[in-house]
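> model this:
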Amino acid sequence: MLSIISAVAGGSGTLAISSTLLGPIGVAIVLGLAAFALATWAKKNESSALELWARRSRWGILAKHRQWVAESDFDIAVGALNAAVLGMIAELAVETRFDKYGDTLDTQKGFLVWDGSSIPATSYIVYKISLPGYDAIASRYEWRLKVYRPNEANGQVLASGQSGSPPATTNPPEDPKRVDYFPKTTMPSVFTDETSKSLIVNGAIALHMINSIHAMDLEVYFWPDKNDVSGCARLLLREDKIDTNEKGGSW
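Prediction:
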């Protein structure tokens, strides 16, 4: 299943200021009313950014969709609402793709049997981030993609980036058991979409046919005005219980 969170932030610092003036109870009431209003309005805009935020809030219509239910989730909920208002988009999925560029042709280690003519297929962790209105001088962003294996609580960063730094591959760890992917495919692509006037960050990380990755998350921070610390929009996508060894599977 493709995970998509689309997002927003006209006055991204408003909620941060309100939290100081209203207190926890006042903020909870404001967010509750906002979620109810957005859920009602979003019926005419199926799967819109604001509808997705309302669905995942503690007031979501279906309990199974709620993600931010504890007091400790407040900052995440506010960051996601800011992102939804702004129109931020983050996508994360596992897809089976043809390896047109020969990224996985590591026959010396026996990961692939290749006849020299056909195009091999393998599983990729595919991600995309869209930051509307990004200004290279006035704005700031940072992101990271992390994967998890059994008995690995902290996870491993496979790809990351931030404003002001050129795209680069991620150095693999020394432990060979944690290199069940192709390190040279961790290089992200960063460019500006002239049509939407958005900064686009995307990539596809090729996995070994046999790997132990069972969960992953993509976290994005975006400050339209880097001098406004409170105006941060944040997206966090989490996927658990995935089977990256299942050919043809997607989620």
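
> alpha carbons only for contacts and neighbour counts from here, please
OK.

> and stretch 24-32, how far from the chain's centre?
For stretch 24-32, the distance from its own C-alpha centre to the chain's C-alpha centre is 27 Å (CA atoms, centre = their mean, to the nearest Å).

> look at Ile17 and give its secondary structure.
helix (DSSP: H, G, I helix; E, B strand; the rest coil).

> can you say which helix or strand has the spatially closest residue to it that is not a sequence neighbour in it?
The shortest distance from Ile17 to any non-neighbouring residue, by CA to CA, 6 or more residues apart in numbering, is to Ser230 (8.0 Å). Using DSSP states H and E, Ser230 falls within no helix or strand.

> and Ser230, how far is that from Leu15?
With distances taken as CA to CA, to the nearest Å, Ser230 is found 9 Å from Leu15.

> compare with the first, here's sequence two:
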Amino acid sequence: ELVGSALAGGANRVLTNRALSVRGVATVKTTVDAGRVLARAGAVISAAAGLFESTQAGVAMNRTWRSGDTTAATGYGFSMVLSSIGTGFSIYAAASTTSALLGPLGIAMVLGFLAYGFYQWAQRKESSPFEQWAKRCYFGHANETPKVHWLRPDQAHIAIAELNAATLGLEAGVNFRLRMTGLSSPDYGGPIAGVSAPVYEQCLEYRLSLPYFDATRSAYRWTLTIHRHGDGPATQYTRGEVVVGGELNPPAITTSASERRAALATSTPPKKPDYRANSTTPRVTIRTVHMTDGSSTQVKDIQGAIVLLLEARHYNIEGATLSLTYWPDREVQEAYAELSMVDFQ
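Down below sits the predicted model:
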């Protein structure tokens, strides 16, 4: 957008020079037209990116609001509103012939920068794992939706397992999001002829990070379960389909996550697939982290993205649960860390 606007504006100023020859005027006019097309193409891409960013901010706002992080949710809300308004100005700039930076194009750019700033600020205001644990413990506020509050003695092992996860630095996450996969052909689907448009797909992303991992000593077990309409209330699903999972020599003991998995009935599959079966294989890597005392440790990362087929006639996936149990040393069976999280579409 900036290049196109600068190109068109500079060429327009050159046109005011009466000393130009006829050939020079024609060349400069061609430059002006090229600058305007480039600026409009940038506005189209900016509009698509703004729509994507406003959607992502809206998803983050809902997620943080459910987790009780109202300050972060407010920041994401401002980012969503600013991105949406900026998208409107980008669409107007793409549809009009103006390319002035002080017009709708410039307003869209300023709003985009402000939206980005609010998004980054909101990320810093999200609760840390220890803060999240403190909200769920006996003395916590328990302001999440659905509510998680460990009040009974039989929930002590859940609280200890999640505290172990926070102490170790065990990380896991699952979320529904739009992902840009590339650009469409310039001849198809673009708002402006000859200009490509971004192509997006809906996916279910998951990630796990196992610190202090030793393949000869550590153990883990994890599953990702999707829930469809009719699988029970969102606060307590009773059915689900395990789409991907993995384990490494887990001890034969019962944990909270294994109890929930055992109690979960199999979800009724749709007549036609609602996710791409060849996208379920996770990517597994092991990296070395150097500590401040000069020693080093290994971290095992597991991540993936399941592509959802929204165009399926009977698509009705509405939530997903990621559960992880990790033993840094499987010889000490009771010393495990456990996380379980749910995301809604």
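
> hmm, back to that, need the counterpart of the residue nearest to Ile17 of the first structure in the second structure.
Aligned counterpart of Ser230 of the first structure in the second structure: Glu334 (TM-score structural alignment).

> Leu50 of the first structure now?
So Leu50 of the first structure corresponds to Phe130, using TM-score structural alignment.

> got it, and Thr96 of the first structure?
Aligning on TM-score structural alignment places Thr96 of the first structure opposite Leu178 in the second structure.

> need the contact list for its match.
Residues near Leu178 of the second structure by CA atoms under 8 Å, 6 or more residues apart in numbering: Phe52, Gln56, Tyr200, Glu201, Gln202, Cys203.

> leaving out chain neighbours, which residue sits closest to the fifth one?
Among residues not flanking Gln202 of the second structure along the chain, Leu178 sits closest, at 4.6 Å (CA to CA, 6+ apart).

> quick one: what helix or strand has the one you found in it?
Going by DSSP H and E, Leu178 of the second structure is in strand 171-183.

> before we move on, what about Ser127 of the second structure?
Judged by DSSP H and E, Ser127 of the second structure forms part of no helix or strand.

> need the contact list for the spatially most central residue of the first structure.
The residue lying closest to the centre of the first structure (CA atoms, centre = their mean) is Leu218, at 3.4 Å. Residues near Leu218 of the first structure by CA under 8 Å, 6+ apart: Leu92, Trp143, Arg144, Leu145, Lys146, Leu235, Leu236, Leu237, Arg238.

> and it, what's its match in the second structure?
Using TM-score structural alignment, Leu218 of the first structure pairs with Leu322 in the second structure.

> quick one, strands of the stretch 51-200 of the second structure?
171-183, 198-210 (DSSP state E, counting those that start in this stretch).

> can you lay out these as CSV showing distance to Ser83 of the second structure?
Shown next, in CSV, are those (distance: least, CA to CA, whole Å):
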stretch, distance to Ser83 of the second structure
strand 171-183, 16
strand 198-210, 17
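
> of all those strands, which one is nearest Thr285 of the second structure?
strand 198-210 (9.7 Å; CA to CA).

> what are the contacting residues of the next helix or strand after that closest one?
Per DSSP H and E, the first helix or strand lying C-terminal to strand 198-210 of the second structure is strand 219-228. Applying CA under 8 Å, 6+ apart, the external contacts of strand 219-228 of the second structure come out as 237, 239-251, 267, 316-330.

> if we go to 7 Å?
239-250, 316-328, 330 (CA atoms under 7 Å, 6 or more residues apart in numbering).

> in ChimeraX, how would I select the buried members of the residues you listed?
Burial among the contacts of strand 219-228 of the second structure is assessed by 16 or more other CA atoms under 10 Å; the matching ChimeraX selection reads:
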select :239,240,241,242,244,245,317,318,319,320,321,322,323,324,325,326,327,328,330
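
> what's the distance between Thr30 of the second structure and Ser196 of the second structure?
21 Å.

> who's more crowded, those two?
More crowded of Thr30 of the second structure and Ser196, by other CA atoms under 10 Å: Ser196, with 20 against 14.

> separation between that one and Pro273 of the second structure?
With CA to CA as the criterion, Ser196 of the second structure and Pro273 of the second structure are 30 Å apart.

> count of neighbours near Arg23 of the second structure?
9.

> please enumerate the helices of the stretch 201-345 of the second structure.
In the stretch 201-345 of the second structure, the segments counted as helices under DSSP state H, counting those that start in this stretch are 256-263.

> need the contacts of Leu218 of the first structure in a markdown table with distance to Gly23 of the first structure and neighbour count, can you?
Formatted as a markdown table, these follow (distance: CA to CA, whole Å; neighbours: other CA atoms under 10 Å):
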| residue | distance to Gly23 of the first structure | neighbour count |
| --- | --- | --- |
| Leu92 | 35 | 25 |
| Trp143 | 30 | 19 |
| Arg144 | 32 | 16 |
| Leu145 | 34 | 21 |
| Lys146 | 34 | 17 |
| Leu235 | 24 | 25 |
| Leu236 | 25 | 17 |
| Leu237 | 28 | 16 |
| Arg238 | 29 | 13 |
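
> CSV for these, including distance to Asp75 of the first structure?
Formatted as CSV, the contacts of Leu218 of the first structure follow (distance: CA to CA, whole Å):
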residue, distance to Asp75 of the first structure
Leu92, 22
Trp143, 17
Arg144, 18
Leu145, 20
Lys146, 20
Leu235, 11
Leu236, 12
Leu237, 15
Arg238, 16
